[in-house]
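[1] Here is my input; please provide its structure:
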Amino acid sequence: MAALSALFRGFIPFSAAIAALALSGCNEHVSPAASTSPAPGAQIVASGYSPRPAAIAITQMEGAPAPLQSQFMAYFNAAAGQQDVALTDSAAARYLVRGYISAFPVDGGARLTCVWDIYDRTNHRAQRLNDEIALRGAAPDPWTLVDSAALSALAQRSASELAAYLSNTPEALAATARNANDAVKNAVAPASPDAPRPQALSYAPAR
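    Below you'll find the predicted structure:
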């Protein structure tokens, strides 16, 4: 009986410690909006927050003939800047992005497509984005139907969808929350009315 009592005395503090850890986890406030990013394949709607905190590095772009690929990237970089997407190098990026462009024939013309695979810092693919535009005409080589207008339109669409995805990332939501907290802390409290200044005392001459 004494041994059993000692066993329970040793078990109770251990159980209490586990319960305390569980309660501390439950009490930690986590914003529901910041808990997840859009699921792969889901329609992405911009959060309204800036995507800039989720900086990206484009580590690969392939698929198109070199002149068209260079022209597309010039359009894309400009469009990304207009969408407040931060482009940086791999060392400073929060996400690494690989791009693929292709053109293939269809009835009445061709399709120009762009695919972006977005990876986090653990090399896990967080999202795949797909965009395409229709090209009119007929040619044995669909790339001959691609012009500057088509590349610009695809770049604008790709940058817009990428910005929408990045605006929903934990980095973008956390930065917005921090900025909101800083704004509250830095708010100037209403000034209290000035206290009346003390008046100098005057003494009437003694008679």
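[2] C-alpha from now on. contacts and neighbour counts both.
    OK.
[3] where's Q60 relative to A103, distance?
    Distance of Q60 to A103, computed by C-alpha to C-alpha, to the nearest Å: 18 Å.
[4] Pick out whichever of the two has more residues nearby.
    A103 (22 against 12; other C-alpha atoms under 10 Å).
[5] in which helix or strand would I find the more buried one?
    With elements taken from DSSP states H and E, the one containing A103 is strand 95-106.
[6] swap in A80?
    helix 66-82.
[7] And for that helix, what's in contact with it?
    61-63, 86, 101, 148, 151-152, 155-156, 158-160, 163 (C-alpha atoms under 8 Å, 6 or more residues apart in numbering).
[8] okay, the angle between it and strand 95-106?
    Here helix 66-82 runs at an angle of 130 degrees relative to strand 95-106 (axes from the mean of the first three to the mean of the last three C-alpha atoms, to 10 degrees).
[9] hmm, back to that, name the nearest of the contacts of helix 66-82 relative to A55.
    Checking the contacts of helix 66-82 against A55 by C-alpha to C-alpha gives A86 as the nearest, at 4.7 Å.
[10] For the comparison step, fold the sequence that follows:
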Amino acid sequence: MSGRLNGLVLGSAFALALAGCQETTSTASRPRVDAPGVPVSVQSISGAPDQVTTNFASLLGEAAAERKMEIVPGDKPARFRVRGYLTAQPTEDGQTALAFVWDVYDASKKRAQRVQGESLGKRGGGGDPWAGIDQTIVARAASDSMDAIATFLVSAPESDTPAADSKKTKTKTRTKTASAETDKPS
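    Below you'll find the model as predicted:
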């Protein structure tokens, strides 16, 4: 798989994670956002070693279940499809940052949202920044990813269809916050 999981594999991984999910207590100080009833398909996660990607996909499935998100396999109808990228980089203060970027696409395959963020980990071992990424950091990045995606899902307009888009004026505004960057028709 070489650092990339496709929608069918992710759909199966999420289904297993959702089926065997137990409630966990979130240690985050920010409120969790629930996004029930919006079918989402995770199409790919790339950039990380296979072991990190598999672990991240499992934790992402658990985070989605906690937020009551409907994750569907890549070959099933979904209102949104997401593609993610992970990278590990050393920081100036000697820690390691696990950065994530998610592009959320609507039914017409247009990017509706970009979500990005990072979680800081311990100092990396040697020249491999992935050595500084542990389970806690991966879990935090998965949780933060789902919070950001769920926040978008609950605020997304109901009608994200090509017909609805053709009725809108096609000007764009760019909004960037600490956890999300959005391209929205205005």
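[11] The next helix or strand along the chain from the strand holding A103 of structure 1 vs structure 2, average distance?
    Where DSSP H and E defines the elements, the next helix or strand beyond strand 95-106 of structure 1 is strand 109-119. Following superposition, strand 109-119 of structure 1 is found to deviate from structure 2 by 0.8 Å on average (mean C-alpha distance after the TM-score superposition for structure 1).
[12] For the helix or strand just after strand 109-119 of structure 1, give me the average deviation versus structure 2.
    Downstream of strand 109-119 of structure 1, the first helix or strand assigned by DSSP H and E is strand 125-136. Superposing on structure 2 and averaging over aligned pairs (mean C-alpha distance after the TM-score superposition for structure 1), strand 125-136 of structure 1 comes out at 0.9 Å.
[13] For strand 125-136 of structure 1, which outside residues touch it?
    In this structure, residues lying in contact with strand 125-136 of structure 1 by C-alpha under 8 Å, 6+ apart are 39-41, 108-120, 145-146, 150, 153-154, 157-158, 161-162.
[14] buried stuff in it?
    Residues of strand 125-136 of structure 1 classed as buried: Q127, R128, L129, N130, D131, E132, A134, L135 (neighbour count, 16 or more other C-alpha atoms under 10 Å).
[15] and G81 of structure 1, what pairs with it in structure 2?
    Aligning on TM-score structural alignment places G81 of structure 1 opposite A65 in structure 2.
[16] what's the spacing between that match and V138 of structure 2?
    The spacing between A65 of structure 2 and V138 of structure 2, counted by C-alpha to C-alpha, is 17 Å.
[17] and if you look at K109 of structure 2?
    28 Å.
[18] Name the residue in these two with the higher neighbour count.
    The neighbour comparison of K109 of structure 2 against V138 (other C-alpha under 10 Å) goes to V138, with 24 against 12.
[19] quick one: contacts for the more buried one?
    By C-alpha under 8 Å, 6+ apart, the contact list for V138 of structure 2 reads V52, N55, F56, L59, L98, S119.
[20] Filter these down to the buried ones.
    Buried among the contacts of V138 of structure 2 (16+ other C-alpha under 10 Å): V52, F56, L59, L98, S119.
[21] The first one matches what in structure 1?
    I take that to be V52 of structure 2. Matched by TM-score structural alignment, V52 of structure 2 corresponds to L68 in structure 1.
[22] next one: the last one
    Under the alignment defined by TM-score structural alignment, S119 of structure 2 is paired with I133 of structure 1.
[23] Now check structure 1 for the residue matching G84 of structure 2.
    Matched to structure 1 by TM-score structural alignment, G84 of structure 2 sits across from G99.
[24] Quick check, that match in contact with Y119.
    No: the pair G99 of structure 1 and Y119 fails to qualify as a contact (C-alpha atoms under 8 Å) at a distance of 11.4 Å.
[25] Against R157 of structure 1, how distant is the equivalent of E158 of structure 2 over in structure 1?
    Using TM-score structural alignment as the criterion, E158 of structure 2 maps onto E171 of structure 1. Per C-alpha to C-alpha, E171 of structure 1 is found 23 Å from R157 of structure 1.
[26] tell me the contacts of the residue nearest in space to the middle of structure 2?
    Structure 2 has S145 as the residue nearest its centroid, 4.2 Å off, counting by C-alpha atoms, centre = their mean. Listed by C-alpha under 8 Å, 6+ apart, the contact partners of S145 of structure 2 are L60, F100, W102, V115, Q116, G117.
[27] Spatially nearest residue to the fourth one (excluding sequence neighbours)?
    The spatial neighbour of V115 of structure 2 that comes closest, neighbours along the chain excluded (C-alpha to C-alpha, 6 or more residues apart in numbering), is A180 at 4.4 Å.
[28] ok, now the fifth one?
    Using C-alpha to C-alpha, 6+ apart and skipping the chain neighbours, the partner closest in space to Q116 of structure 2 is V101 (4.3 Å).
[29] Counterpart of that neighbour over in structure 1?
    By TM-score structural alignment, V101 of structure 2 lines up with V115 in structure 1.
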